[in-house]
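J.: build me a model from this:
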Amino acid sequence: MMQVLSSAWALLLGMMLLMVGNGMQGTLLGVRGEIEGFSTLEMSFVMASYFVGFLGGSRLAPDMIRRVGHVRVFAALASFISAVMILYPTFTDPIAWCLGRVIIGFCFSGVYVTAESWLNNSATNETRGQALSLYMIVQMAGVVTAQGLLLVGDPSGFVLFIIPSVLISISFAPILLSISPTPSFETAKPMSLRQLFTISPLGCVGMFLLGGIFAAQFGMGAVYGAEVGLSLAQISIFVATFYIGALFLQYPLGWLSDRTDRRILILAVSFLGAIGALIGMLLGGQFTMLLVSAFLIGGMSNPLYSLLIAHTNDFLDGDDMASASGGLVFINGLGAIAGPVITGWLMGDTVFGPSGYFFFMVVLLAALAAYAAYRTTQRAGIAVEDTGAYAPVAPTSTPVVLEAAQEYAQLEETEVENAV
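T.: The predicted structure is shown next:
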């Protein structure tokens, strides 16, 4: 672990600041939208716009890096993010915010691709698993920290928009000044979605449903809190609890993943997540139960992302893993775009009202559990000793980290075979 920190501390510090900035703007817009009188449906389009940009960025950023290099791409995109964050309170219009979110989503995706390729290049085969773990912890810790920073200013003013802009501006200084050499950049050609679905139906369906769950969970969480009248402090705690649950439960579930049939574990984790969402739907009026709900949803849904990747890898040849990563991210992105819009519609006064936020996640998590149960009847499971290793991956990761996780799984499987 210390070896990873010594070689990549600047990158991890920069990513920590980036995640603080991203975590602040996501929650802050949900609160500010309520202050400005935006409807829930309007805010759902604002939140979905980020994922439109993110999906586009994950597809185009590799070409940009190959043309002009890591340094220029990183600096240019981070500058755009910083500028848009300052402009949000200046143009308080849903269409302007949608455009800003598309730009920010695109830029963050490109920044992540750039930083993650640096991280992967700095790790060796022996330290790749530790690097992935540290990267995920930094991402989660950054978003949790962001929720606390929301309490230092008034959401109706400008200060809370300036803080993430400044953090983004200084985030790339340690990275650009301390990391060398610039790595070469290569990504595999994505596998066709038809081929990927044939190989792992559960992996594809699960990633699509999880895209909707994550986008609703993190994109609309602050909107829900504002709708039900939570204070800014309560909204901050509520949103942070999703990530705290993810940090606490990622590794125990990862340990189980390497010791049991992953389809059964996916079923159980999805079911527990649905129970957590049901608690929020029925008992969300009590703030304590709201936090219990957020902890369970975040703690179950985040490991599901890594579980589905590990399950898909079990059915892939080593040479196909890198190609499959792009397809998995694309499928997840499609679900993420639809998630906030459907959630916003369900939260409308003529449908479910604010409880529609949790109803949407109940339906999707229950659907994932049901489909996992169905898939157990369609083909025999892979023996536990023949499965690849579980690697923790955050839902905000790009194909670069997925490829690194798949390399790690392949290496671990090879070492086990050699040991036998």
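
J.: drop to CA atoms for contacts and neighbour counts, all remaining ones
T.: Fine.

J.: tell me the SS of residue 125?
T.: Put simply, residue 125 is coil when judged by DSSP: H, G, I helix; E, B strand; the rest coil.

J.: I'd like the structure of this one too, to check against the first:
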Amino acid sequence: MITVFRSAWALLLGMFLLQIGNGLQGSLMGVRGAIEGFSTFELSLIGSAYFVGFLGGSRVAPRFIARVGHVRVFAALGSFISAIVISYPIITDPYAWMALRVAIGFSLSGVYVTAESWLNNSSTNETRGQSLSAYMLMQMFGLVAGQGILAAGDPSGWLLFVIPSICVSLSFAPILLSAAPTPTAETTRPMSLRALYDKSPFGVIGMLFMGGVFAGQFAMAAVYATEVGLSLAQLSAFISSFFIGAIVFQYPIGWLSDRIDRRLLIISASALGALAALGGVFLAQSYIALLILAALSGGLAQPLYALLIAYTNDYLEIEDMPAASGGLIFVNGIGAIAGPPVMGLLMGWMGPGGFWLFLAVVLGCVAVYGMFRMSQRQSVYAEESDYDAVPYALVMPGTASPVAVEAAQELYVEAAEEMASDAEEIDGDDTSSPEGARI
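T.: Here you go, the predicted model:
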């Protein structure tokens, strides 16, 4: 890991600064929007608009890179982000903010595609897993750091909009001054959704639901915290708890996923996350309880993004794994777009508790659908007594672009090919001599 930080420090530092700005302005939208008198549903549409732009940018950015190169795309989108962030207090209209959020989602997605293609092209087969892990962890730490800045500022003024603009501008300096242009980033043509669903219904439906969960946590947590009357410092700690929980739970969930039936692990984590979220409906008066429940629901839910990718791969042929990534990201993006408005309607109908109820219901749906699928098809573990799952790769937050997911898929493909090769060698030994026979 030290070697990875030494070779990619500029990119990792740049993405850390970028995520400070992204995390700060994302939470600031909910707080400042409430100050400006925006309704809960309007704020939910603003949150959804980000994911509309993000999904579009992830598909268009590779074409821009192919046309003008990494450096120009990176610099242009960075300028757009910096300008957009300081535009919010100038035009305090919910529909203008929706348009700005679409633009910033598009630009950030393009930046992720560019940065991740740089990282992927500069990594070797031996370092790719560590590089992606370091990259994703720096993103999560940046999101948490952004909440700390929010707690120290005044959301009714200009400064908290200027700071993320500065962070975004500074984030591109180390990258552009040290990174060399790389080959064009090309995303794989996605497998058709029908074919992907036929291969793994639970993987597809699970990714759809998890898109809604992540978007709801990311876009509406600040709105919820404002409505229940948390102070700015309490609000920032509450939002940070979702990401801190994801960091803490990442390793144990990843460790378990390589040792037990992944479908059972997804169902268990979803069910526990649903129970934690349901507790939020009844324990909103206790600030400490809110922090614990946020860490539990975020920690159990966010690693499921990567776990569902790994689970889907268990049912794919090696040659289908790269093509599946595009379909999974698209389905997740649709869920992310739909999640905040549905949550906003619930909060408008029943009050702040609708935030937790939405998370509980959606996570509960993942668990229930998983149990239904268990009654329809045996696990690959049961189908083949000597089956070994391809190892779970790394945490993949919902901010990952197709390039990062495809890079993770490369890790799965390499591991699957190595396992297949080892199996062939064992089979060859078994048939060549009595001594090589399995016990």
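
J.: let me see the TM-score of these two.
T.: Superposed pair, TM-score by TM-score structural alignment, normalised by the length of structure 1: 0.98. Supporting alignment: 418 aligned residues with a Cα RMSD of 1.1 Å.

J.: next up, the contacts around the residue nearest to residue 66 of structure 2 when sequence neighbours are not counted.
T.: Among residues not flanking residue 66 of structure 2 along the chain, residue 184 sits closest, at 5.5 Å (Cα to Cα, 6 or more residues apart in numbering). Neighbouring residues of residue 184 of structure 2 by Cα atoms under 8 Å, 6 or more residues apart in numbering: 62, 65-66, 69-70.

J.: ok, those residues in structure 1: which stay?
T.: With both residues aligned by TM-score structural alignment, their matches' Cα atoms under 8 Å, structure 1 has none of the contacts of these.

J.: just the closest of these to residue 6 of structure 2, please.
T.: residue 70 (21.8 Å; Cα to Cα).

J.: name the SS class of residue 260 of structure 2, please.
T.: coil.

J.: tell me which stretches of the stretch 251-400 of structure 1 form helices.
T.: 262-283, 287-313, 321-346, 356-375, 399-419 (DSSP state H, counting those that start in this stretch).

J.: need the ones you listed in CSV (columns: distance to residue 11 of structure 1 and mean neighbour count).
T.: Formatted as CSV, those follow (distance: least, Cα to Cα, whole Å; neighbours: other Cα atoms under 10 Å):
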stretch, distance to residue 11 of structure 1, mean neighbour count
helix 262-283, 32, 23
helix 287-313, 22, 25
helix 321-346, 23, 25
helix 356-375, 34, 22
helix 399-419, 14, 20
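
J.: how about those helices, which one is nearest residue 180 of structure 1?
T.: Comparing the helices of the stretch 251-400 of structure 1 by Cα to Cα, helix 399-419 comes nearest, at 18.6 Å.

J.: superposed on structure 2, what's the mean shift for the closest one?
T.: Taken against structure 2, helix 399-419 of structure 1 registers an average deviation of 1.9 Å after superposition, with mean Cα distance after the TM-score superposition for structure 1.

J.: how far out from the middle of the chain is that helix?
T.: Mean C-alpha position of helix 399-419 of structure 1 versus that of the full chain (Cα atoms, centre = their mean, to the nearest Å) differs by 21 Å.

J.: got the contact list for it?
T.: For helix 399-419 of structure 1, the surrounding residues in contact (Cα under 8 Å, 6+ apart) are 58, 113, 116-117, 120, 125, 128-129, 132, 187, 310, 313, 318, 321-322, 325-326, 329, 386-393.

J.: ok, now with 6 Å
T.: Residues outside helix 399-419 of structure 1 that contact it (Cα atoms under 6 Å, 6 or more residues apart in numbering) are 322, 325-326, 388-389, 391.

J.: relative to residue 375 of structure 1, which of those is nearest.
T.: residue 388 (19.2 Å).

J.: so what's residue 222 of structure 1 up against?
T.: Neighbours of residue 222 of structure 1 in contact, by Cα under 6 Å, 6+ apart: 27, 30.
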